[in-house]
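1. Any chance you could fold what I've pasted below:
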Amino acid sequence: MASSPTEYVTHHLKHLSVGEGFWTIHIDTLFWSWVTGLIFLGVFYGAARAVTAGVPGKMQNFVETILEFVDKSVGDAFHGPKDLLAPLALTIFVWVFLWNLMDLIPVDLFPVLAAMVGIEYMRVVPSADMSATFSLSLSVLALIIYYGIKGKGAAGFGKEFLFHPFGKNPLLVPFNLILNTVEMIAKPVSLALRLFGNLYAAELIFILIAMLPFWIQWLPGSAWAIFHILVIPLQAFIFMTLTIVYIALAYEKH
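-> As a prediction, the model looks like this:
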């Protein structure tokens, strides 16, 4: 697969893709996003089908704990209707968690298996791909705008965008517009780059550890994996919480 350390790292960081430039499609990211999404749906659907009013099983307890945690997180920050936001927060938390969890798979496993069937490149951590994190954060941006209009009305949303924070003085409208535009753009950018940066760095460290002699890999690899177990749910929680907060701020009248 690679004959030098540089080629080894480069090979593991290259996507299976089609197209060029802006229109490049990362097939491996899409594939593993679908796989983790289907796992999420399968587990929760199975738990819902098996729910009982009697003594709950371990899977029901696990799913109910996640649901209660997400519902409480939404209820603490958002005071509007939760019919869309609660399922959205649950989806973001579990899906991003599963994306991140893929980073604990040995870095050579799926690239080697893919090479056996003639596939040259294979990356399995969607959250280490900026295209995936930005796609998710742009979806959040669309919902921020939607909830801003839903909570304040189109006129109220536009009025706040033009006259906040410096008031209704016409001379200050351009400054308000610039500040609010920068703030609006910064939200999805910060969401995407925070998640991408943490998982890309973690993936790169696992790749570097895999270059060590086999007999010593387990020591730094185990230590980094244990630390990374803390990062995986934390990044999912941060992405979910900031999404809830951003939408709540957009919905509330200031």
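2. From now on I want contacts and neighbour counts done on CA atoms only, so please keep to that.
-> Will do.
3. Secondary structure element for Leu199, which one?
-> Using DSSP states H and E, the element containing Leu199 is helix 173-210.
4. Tell me how far Glu20 lies from Gly46.
-> Separation of Glu20 from Gly46 (CA to CA, to the nearest Å): 40 Å.
5. Tell me which of those two has more neighbours.
-> Gly46 (13 against 8; other CA atoms under 10 Å).
6. Asp129 and Phe227: what is the separation?
-> From Asp129 over to Phe227 (counting by CA to CA), the distance is 21 Å.
7. Which positions in the helix holding Leu199 come out as buried?
-> Judged by neighbour count (16 or more other CA atoms under 10 Å), helix 173-210 contains these buried residues: 173, 175-177, 180, 184, 187-188, 191-193, 195-200, 202-204, 206-210.
8. ok, then the element right after it?
-> Next along from helix 173-210, by DSSP H and E: helix 214-251.
9. which secondary structure elements does that following helix contact?
-> Judged by 3 or more CA pairs under 8 Å, 6 or more residues apart in numbering; DSSP states H and E, helix 214-251 is in contact with helix 58-77, helix 85-101, helix 130-163, helix 173-210.
10. Please generate a structure for the following sequence too, so the two can be compared:
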Amino acid sequence: MTGNNIVDLAPGQLVLAAEQIQPGHHPTAEFLGLTFNTDTILSTLVAMVILLGLGLYMARGASAGKPTKLQLIFEMLVDWVQSQVQEQMGLRTPKGVVQLCVTTFSFILIANWLAALPTEHVAPPPTADVNLVYPMTLLVIIWVNVVSFRRKGVKQYFGHLAQPYAFLAPIEFVTQYFGRPVSLALRLWGNIFAGTLMVAVIGQMPAYVLWLPNAGWKLFDMFIGALQALIFSLLTIIYFGEAVEEHEAAH
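-> Now for the predicted structure:
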């Protein structure tokens, strides 16, 4: 071993050059004194265009008598989200929750599945960058707290932090406003980032065996991407459900 390189010890053995695999490295651009990860912006725009394109295409061909396959898939997704929301929140569902969960699930799924394309070096999954998942998580947490505040009022909103014991209020505060958003973001980011890292490692294998592990890993990566989109949406529904449930219990 010399420096940061692991040298080839035998013919056909995996050779890793540390400088070729740089976890968390992004090409950047400066604008108004701010640094932007250009690959994350590009892949986010790609995922948005795909999602909007599919939505417009589905809406154009939507039919009650003879629905298309894409329309059936979308309707299944909406029905599943509506059933989960109704199970968690009953009839008093906060406005926009179903739309939020359907949109976040669809966007995260498409963004994660960008890893299956042979363009991961140019447009990697944007969910592998914490600079995207943190704002997404903040959107959910802020929305949840706005709904909770509007339904409970000031006294009940802050009073629940002291339940069941007042001395637990600091722990509940940290959990509610820091623990939840961080865990929600890192759960999504960690799994997708690990997938992109594994693709980079596998990419260092000899060309004559590269296709087999790379194809298998990308299929597994797509499964993990779908699972993470599902978990993010379910947790969003649960957080909204807890806000509504506490309000209903007080009445």
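11. how far apart are stretch 135-155 of the first structure and its match in the second structure?
-> Here the mean offset of stretch 135-155 of the first structure against the second structure after fitting is 1.3 Å, by mean CA distance after the TM-score superposition for the first structure.
12. what's in contact with that stretch?
-> 156-157, 184, 187-189, 191-192, 243, 246-247, 250-253 (CA atoms under 8 Å, 6 or more residues apart in numbering).
13. So which of the helices and strands packed on helix 214-251 of the first structure is nearest Ser4 of the first structure?
-> Minimum separation from Ser4 of the first structure across those (CA to CA) falls at helix 173-210, 12.4 Å.
14. Could you check the angle that closest one makes with helix 85-101?
-> Going by axes from the mean of the first three to the mean of the last three CA atoms, to 10 degrees, helix 173-210 of the first structure is angled at 40 degrees with respect to helix 85-101.
15. how far is helix 173-210 of the first structure from where the chain is centred?
-> Centre-to-centre, helix 173-210 of the first structure and its host chain are 11 Å apart (CA atoms, centre = their mean, to the nearest Å).
16. relative orientation of it and helix 130-163 in degrees?
-> Here the directions of helix 173-210 of the first structure and helix 130-163 differ by 160 degrees (the same axes, to 10 degrees).
17. and helix 173-210 of the first structure with helix 214-251, angle?
-> 160 degrees.
18. by contact count, what packs against helix 173-210 of the first structure?
-> helix 5-12, helix 130-163, helix 214-251.
19. for those, which one sits closest to Ile25 of the first structure?
-> Taking these one by one with CA to CA, helix 130-163 is closest: 8.8 Å.
20. buried set for that closest one?
-> In helix 130-163 of the first structure, counting by 16+ other CA under 10 Å, buried: 130-134, 136-138, 140-141, 143-152, 157, 160-163.
21. What about Ile226 of the first structure, how many residues nearby?
-> Ile226 of the first structure: 12 neighbours (other CA under 10 Å).
22. Same check on the one 5 residues further on?
-> Applying other CA under 10 Å, we find 18 other residues in the vicinity of Val231 of the first structure.
23. So it versus Val96 of the first structure, what's the distance?
-> 12 Å.
24. same thing with Leu136 of the first structure?
-> Taking CA to CA, one finds Leu136 of the first structure at 10 Å from Val96 of the first structure.
25. on average, how far is stretch 194-205 of the first structure from the matching bit in the second structure?
-> Looks like 0.6 Å for stretch 194-205 of the first structure (mean CA distance after the TM-score superposition for the first structure).
26. List of residues touching that stretch?
-> Outside stretch 194-205 of the first structure, the residues touching it (CA under 8 Å, 6+ apart) are Val9, Asn100, Asp103, Ser127, Ala128, Asp129, Met130, Thr133, His228, Gln235, Phe239.
27. Stretch 82-98 of the first structure too?
-> 36-37, 40, 67, 70-71, 74-75, 127, 232-233, 235-237, 239-241, 243-244.
28. now swap in stretch 208-219 of the second structure and tell me
-> Ala115, Ala116, Val199, Ile202, Gly203.
29. could those go into CSV alongside distance to Gln99 of the second structure?
-> What follows is those, written out as CSV (distance: CA to CA, whole Å):
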residue, distance to Gln99 of the second structure
Ala115, 25
Ala116, 27
Val199, 33
Ile202, 38
Gly203, 38
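30. Can you tell me which of those residues comes closest to Ala123 of the second structure?
-> Ala115 (8.5 Å).
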